[in-house]
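Engineer: 3D model of this:
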Amino acid sequence: MAQTPADFVLDNAIWFSLTTGHSDIAEGDGRARRYPIGVSPLGAIQDTSDASFDALAALLQPNEEIALGSPTEILPTGGLEAFARMTLKQMVRSSLSRPIPEQHVVPLGTADVADMLTLIEITKPGPFRSRTHELGQYFGIRVDGRLVAMAGERLRPVGYTEISAVCTHPNYRGRGYGRGLVETLVRNIIDRGNVPILHVEKDNQAASLYEAVGFSIRQTIHLIGLRKPNAVSS
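Structural biologist: Next up, the predicted model:
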């Protein structure tokens, strides 16, 4: 089956996010790009040529790490070392009807970063740094002033917006907070004319939550963590 433009974008979601929706903050050039270090550990290459890996290595400091995603396994060159691999399910919202948002949801911003980082440390939903909230809208649920659940937007490849950092404090699970946050984000993304997507670890049971709110599995994405050793010069 021939690959459609949508397939090409979603197969290379990080690259297209860095060259379209987040091109204004991306670092790099036509062969390799990355997010600023305080925003996200994600990066991407145009292709898997030696020249692209060399360009990626030039963006990194010695011992610095970066993560790339691809539908196929990545075999790095340019002296970069693979130190971690993870398999993700890429999910797309198949129905574009607008859900009813959770009433207890509040927007989160710079003033909430300390609380967001505290919740991230407890729940560990994935990489989240001090400026990650700048990538898109973030929402949370507070109970007696305490941030107990949150979710937001990360990748923005043309035509799509990724939902990320969905997490709930262990003491407050089972109350529908995660679903309410995801549905709020879905509504906002659809209102902007984009299609919601997300990525979840292969064996993460949260996939059933996302299926319950209209997401379906599109494909497997292989995430690889790369490190630039001291011996590689930029």
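Engineer: CA atoms for contacts and neighbours, from now on please.
Structural biologist: Noted.
Engineer: Find the centremost residue of the chain, please.
Structural biologist: Nearest to the mean C-alpha position of the chain, counting by CA atoms, centre = their mean, stands residue 154 at 4.7 Å.
Engineer: Name all residues that make contact with that one.
Structural biologist: 132, 135-136, 161-164 (CA atoms under 8 Å, 6 or more residues apart in numbering).
Engineer: Tell me the buried residues in the helix ranked longest in the chain?
Structural biologist: Ranked by number of residues, the top helix in the chain under DSSP state H is helix 177-191. Neighbour counts over helix 177-191 (16 or more other CA atoms under 10 Å) mark 177-190 as buried.
Engineer: Could you do stretch 20-40 as well?
Structural biologist: Here stretch 20-40 shows 21-23, 26-28, 31-35, 37, 39-40 as buried, counting by 16+ other CA under 10 Å.
Engineer: run this one through as well so I can compare:
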Amino acid sequence: MTAETFDLDAAELGTAGHPLDDPVRESLRGVHHRFAHWVGRVGRYDPAVARFVGHPPVLDERDWADLAELLGPGGGTGLRGDGHVPPPDWTVVREMASVQMEGSGLRVAPDPAAEVLTAADIPEILELIARTEPGPFLPRTIEMGTYLGLRVDGRLVAMAGERLHPRGWTEISAVCTDAGFRGHGLASRLVRAVGAVIRERGETPFLHAVAHNTTAISLYETLGFTLRKRSKLTFVQVPDPRPDNRRTAGPRPAPAPR
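Structural biologist: Okay, the predicted model is just below:
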């Protein structure tokens, strides 16, 4: 793999739009460059950190070949946007609608009870993630930004943190509360607290949600988030020509953000 190389042509640089139009590549070019692996115009995060791939809005033949090199045989990922037509030997696993919400109107508030989570908390974080399933979270995802947690009797019961980081913006993600502690406003407190950390840097929060998760979307709207755009995630898988690819296939396509 040709890692840590990036070839963005001048035409694409000249037509760059809003940072949130391409939040993965914006993050990998900037704040998260240390996690980046590039082949041509396609970039991915270190697979121990996140499963996201950044790609042009329209992938040409070379882009598909570069994506296959990055993912490896049997590897999968989610592509943002409409109209992706992979090569004939690829598999389209599923499609999913998502929304992107911007938080310029988020009413932020630091929370004295929220603690900054560290690498020492990863086992507890992963247990909470497994119980609540807020979306993809890997052993090194915590390195993407600040994660805050709330504890009850010493037990981690709710968390939220920072994920994608395009210029001027930071994504709030991994918002989750243990089932036994829902209905007490813990998620709202944490979203506001993470938002306060983001605003202190002079940046604006944003987030993603699966379109059918209307409960979460309604919560975010009450906190001051507004819909920026609707999108579609197309999960694709690279062909695996190896003889016993059922046992040797690469990672499953990345789960959708919530």
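Engineer: what's the TM between chain one and chain two?
Structural biologist: After superposition, the two chains reach a TM-score of 0.90 (TM-score structural alignment, normalised by the length of structure 1), with 226 aligned residues with a CA RMSD of 1.9 Å.
Engineer: follow-up on the earlier one: let me have the buried residues of helix 177-191 of structure 1 in CSV, extended by distance to residue 220 of structure 1.
Structural biologist: CSV is the format used below for the buried residues of helix 177-191 of structure 1 (distance: CA to CA, whole Å):
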residue, distance to residue 220 of structure 1
177, 27
178, 23
179, 23
180, 26
181, 24
182, 21
183, 23
184, 26
185, 23
186, 22
187, 25
188, 26
189, 23
190, 24
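Engineer: Quickly name whichever of the residues you listed is closest to residue 17 of structure 1.
Structural biologist: residue 189 (15.0 Å; CA to CA).
Engineer: The closest one maps to what in structure 2?
Structural biologist: In structure 2, the residue paired with residue 189 of structure 1 is residue 198, using TM-score structural alignment.
Engineer: residues contacting that match?
Structural biologist: Residue 198 of structure 2 neighbours (CA under 8 Å, 6+ apart): 170, 204-205.
Engineer: before we move on, what about residue 124 of structure 1?
Structural biologist: Contacts of residue 124 of structure 1 by CA under 8 Å, 6+ apart are residue 167.
Engineer: And residue 35 of structure 1, by the same measure?
Structural biologist: 18, 25-27, 41-43.
Engineer: Residue 34 of structure 1 -> structure 2?
Structural biologist: So, by TM-score structural alignment, residue 34 of structure 1 is matched to residue 44.
Engineer: Surely that match is within a helix?
Structural biologist: No - counting by DSSP: H, G, I helix; E, B strand; the rest coil, residue 44 of structure 2 falls outside a helix, being strand.
Engineer: From residue 88 of structure 2, how far off is it?
Structural biologist: 23 Å (CA to CA, to the nearest Å).
Engineer: In terms of helices and strands, where is residue 161 of structure 2?
Structural biologist: Element membership for residue 161 of structure 2 (DSSP states H and E) is strand 155-162.
Engineer: What mean distance separates that strand from the matching residues in structure 1?
Structural biologist: In the superposition against structure 1, strand 155-162 of structure 2 averages 0.6 Å from its aligned positions (mean CA distance after the TM-score superposition for structure 1).
Engineer: In structure 1, what range does that strand match?
Structural biologist: The aligned range for strand 155-162 of structure 2 is 146-153, by TM-score structural alignment.
Engineer: And the contacts of the matching stretch?
Structural biologist: By CA under 8 Å, 6+ apart, stretch 146-153 of structure 1 touches 115-116, 119, 133, 135-142, 161-169, 172, 177-178, 181-182, 185.
Engineer: Cheers, nothing more for now.
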